[in-house]
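Enquirer: Quick one: sequence and predicted model below, then my questions.
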Amino acid sequence: MHLRAEAIVLSVRAHGEHGAVVRALTEAHGLQPGYVRGGRSRRLKPVLQPGNLVLGEWRARTEEQLASLTTELVHSRAPLFSEPLPAAAIDWVTALTAAVLPEGQPYPRLHAALDGVLAAIEAAPAARGWGTALVRYELLLLAELGFGLDLERCAATGGTAELAFVSPRSGAAVSRAGAAGYEARLLPLPGFVAAGGTAEWREILDGLQLAGHFLERDLLTGRAGETLAARTRLIDRIKRAVA
């Protein structure tokens, strides 16, 4: 196996005394793991930073063998890790992607969307600039892996007007009329999820609550601990920024 492609670094795990196993997302070949010799060295550590764009070259004698990986930095987002909120966002979105995507399957829409989220964080480190993009990415991830929400019409009335809630069980939208008397049992559906555009803090937090419920239930079952801890840190920092 020989593959050469640009990729977004998702995770770096120590392996052996000096090496690292790196998982990175390519556009055409999906998530690719590889062993980087000396990956924990002072020279390579700034390159193998989650969120960075690298040119990777994977080589292995068989498809089953963990490939040897060499990397060349294309674009660094390492400076963002000096700021707590952007650092928490990059930690979460890359850890989530690394945890749930199967290896070797292309997801070009996810690759483009992840690159867009990282670019938005880089362009405007305050969460108002990228919070909506992050929520949309989480919902796209659910959809691409077969757990998309049904937000086209109300599950109770069949109508398309005033969709304001989502059933936490079915993932279907519910209108204000259809939710009458049951609002407390439903998840809020922020307007930007369906209509796009910017959002207020409350809507961003509602969107994170919505996506987080289904991510934990459908994609992170049995492996949620460390990954969801990154999400908890992010939401705590967003709330502190809002206060």
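Expert: Nice, I can see it. Worth saying up front: this structure is predicted, and the values here are computed from it rather than measured.

Enquirer: CA atoms for contacts and neighbours, from now on please.
Expert: Fine.

Enquirer: and the longest strand for this structure?
Expert: Counting residues, the longest strand found in the chain (DSSP state E) is strand 2-15.

Enquirer: Tell me where this structure has strands.
Expert: Counting by DSSP E, the strands of the chain are 2-15, 19-26, 30-36, 53-59, 68-75, 163-166, 173-175, 187-188.

Enquirer: still on that earlier bit, got the contact list for the longest strand of the chain?
Expert: 20-27, 40, 48-60, 94-95, 97-98, 115 (Cα atoms under 8 Å, 6 or more residues apart in numbering).

Enquirer: Please repeat the previous calculation with a cut-off of 7 Å.
Expert: The contact list for strand 2-15 (Cα atoms under 7 Å, 6 or more residues apart in numbering) reads 20-26, 48-60, 94-95, 98.

Enquirer: Buried among the residues you listed? Make that a PyMOL selection.
Expert: Burial among these is assessed by 16 or more other Cα atoms under 10 Å; the matching PyMOL selection reads:
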select buried, resi 20+21+22+23+24+25+26+48+49+50+51+52+53+54+55+56+57+58+59+94+95+98
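
Enquirer: next, the one to line up against it:
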Amino acid sequence: MRLTATAIILSSRAHGEHGAVVRALTGDDGVQAGYVRGGRSRVLRPVLQPANIIIGEWRARTDSQLPALTAELVRSRAPLHSEPLPAAALEWLTALTAAALPEAHPYPRLYQALSGVLDAIDAAPAARGWAAPLARYELLLLSELGFGLDLGRCVATGAQADIGYVSPRSGGAVSRAAAAGYEDRLLPLPAFLAAGGAAEWPDIFAGLAITGRFLARSILLDRQAETLAARERLIDRLHRAVA
């Protein structure tokens, strides 16, 4: 096995005295894991930070062997790790992607979307420019893994107009007319989540409430409590940033 590709670092964990096992997302070959010799050294630790872009070369003699990985840094996002809000966003996005995606399955749309959100965080650390795209990345990840939400038509009436809510049970959209009298049992659906575009903070938090609920229920579940804790830290910092 030999693979050379541009990749986004998702995680790096110590292995042995000096090495590290790294998981990275490639555009055409999905998540790839590899062992980096000396990955815990002062030279390589900054290269292997989550959200960095590398050119990786994976080599293994057999398919059952963990490949050896060499990594050449293309783009460092190290400065963002020293700023609490951007750092929380990078931690969550990379942890979510690492936890959710199986290895070696191509997800080119997720690769492009994750690259775009990370670029937005790099360009605007204050969050206004990337919080809505982050919510839409979560929505896309749900869809790519088979848990997409049907936001195009009302599950009760079939209507495609005046959609205003999401059922917390089915993930289906509900029109305002069909929701009358049951609004407190439903999740408000902000327009940007289904259609894109700009969003104000109340809508962004409403969108994150929807995607967070279904990520926890369908993908992360109880076994990923540590990953969900990273999201809780991000949401808390977002609330404090806009308070």
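Expert: Received the coordinates, thanks. Predicted model only: the values in this text are computed from it and were never measured.

Enquirer: Give me the outermost residue of the first structure relative to its centroid.
Expert: residue 181 (34.0 Å; Cα atoms, centre = their mean).

Enquirer: contacting residues for the closest residue to residue 111 of the first structure other than its chain neighbours?
Expert: The shortest distance from residue 111 of the first structure to any non-neighbouring residue, by Cα to Cα, 6 or more residues apart in numbering, is to residue 27 (5.6 Å). Shown in contact with residue 27 of the first structure (Cα under 7 Å, 6+ apart): 106, 107, 108, 111.

Enquirer: If you go by neighbour count, which of those are buried?
Expert: Using 16+ other Cα under 10 Å, the buried members of the contacts of residue 27 of the first structure are 106, 107, 111.

Enquirer: follow-up on the earlier one: the residue farthest from the centre of the first structure and residue 175 of the first structure, how far apart?
Expert: 12 Å (Cα to Cα, to the nearest Å).

Enquirer: And residue 73 of the first structure, by the same measure?
Expert: Taking Cα to Cα, one finds residue 73 of the first structure at 48 Å from residue 175 of the first structure.

Enquirer: quick one, which of these two is more surrounded?
Expert: Taking neighbours as other Cα atoms under 10 Å, residue 73 of the first structure and residue 175 compare with residue 175 leading, 22 against 17.

Enquirer: residue contacts, the closest residue to the more buried one other than its chain neighbours?
Expert: Closest residue to residue 175 of the first structure apart from its sequence neighbours, by Cα to Cα, 6+ apart: residue 163 at 4.0 Å. Residues counted as contacts of residue 163 of the first structure (Cα under 7 Å, 6+ apart) are 154, 173, 174, 175, 176.

Enquirer: In this model residue 166 seems to touch the fourth one, though I could be wrong.
Expert: No. Counting by Cα atoms under 7 Å, residue 166 is not a contact partner of residue 175 of the first structure; they are 8.6 Å apart.

Enquirer: isn't residue 103 of the first structure right next to residue 32, touching?
Expert: Yes. Residue 103 of the first structure lies in contact with residue 32 (Cα under 7 Å); the separation is 5.9 Å.

Enquirer: the more surrounded of the two?
Expert: residue 32 (24 against 15).

Enquirer: for that one, what are its contacts?
Expert: By Cα under 7 Å, 6+ apart, the neighbours of residue 32 of the first structure are 23, 24, 25, 103, 104.

Enquirer: could you dump these to JSON lines with distance to residue 218 of the first structure?
Expert: JSON lines is the format used below for the contacts of residue 32 of the first structure (distance: Cα to Cα, whole Å):
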{"residue": "23", "distance to residue 218 of the first structure": "22"}
{"residue": "24", "distance to residue 218 of the first structure": "23"}
{"residue": "25", "distance to residue 218 of the first structure": "21"}
{"residue": "103", "distance to residue 218 of the first structure": "18"}
{"residue": "104", "distance to residue 218 of the first structure": "21"}
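
Enquirer: Helices of the first structure, start to end?
Expert: For the first structure, the helices defined by DSSP state H occupy 84-100, 108-123, 131-144, 191-195, 201-214, 225-242.

Enquirer: helices or strands up against the third one?
Expert: Using 3 or more Cα pairs under 7 Å, 6 or more residues apart in numbering; DSSP states H and E, the elements in contact with helix 131-144 of the first structure are helix 108-123, helix 201-214.

Enquirer: Which among those helices is found nearest to residue 192 of the first structure?
Expert: Proximity to residue 192 of the first structure (Cα to Cα) singles out helix 201-214 among these, at 7.9 Å.

Enquirer: so how far is the closest one off the chain centroid?
Expert: Counting by Cα atoms, centre = their mean, to the nearest Å, helix 201-214 of the first structure is centred 14 Å from the centre of its parent chain.

Enquirer: ok and that helix relative to helix 131-144, angle-wise?
Expert: 20 degrees (axes from the mean of the first three to the mean of the last three Cα atoms, to 10 degrees).

Enquirer: tell me what helix 201-214 of the first structure is packed against?
Expert: Helix 201-214 of the first structure packs on helix 131-144, going by 3+ Cα pairs under 7 Å, 6+ apart.

Enquirer: now the helix it packs on and helix 84-100, what's the angle there?
Expert: Using the same axes, to 10 degrees: helix 131-144 of the first structure against helix 84-100 is 0 degrees.

Enquirer: What count of nearby residues applies to the counterpart of residue 9 of the second structure in the first structure?
Expert: Residue 9 of the second structure maps onto residue 9 of the first structure when the alignment is built from TM-score structural alignment. Residue 9 of the first structure is flanked by 26 other residues according to other Cα under 10 Å.

Enquirer: Distance of the most centrally placed residue in the second structure relative to residue 138 of the second structure?
Expert: By Cα atoms, centre = their mean, the second structure has its centre lying nearest to residue 93, at 3.6 Å. Using Cα to Cα, we find residue 93 of the second structure at a distance of 9 Å from residue 138 of the second structure.

Enquirer: Make a markdown table out of the helices of the first structure and add distance to residue 4 of the first structure.
Expert: Listed next are the helices of the first structure as a markdown table, based on distance: least, Cα to Cα, whole Å:
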| stretch | distance to residue 4 of the first structure |
| --- | --- |
| helix 84-100 | 19 |
| helix 108-123 | 16 |
| helix 131-144 | 25 |
| helix 191-195 | 36 |
| helix 201-214 | 34 |
| helix 225-242 | 29 |
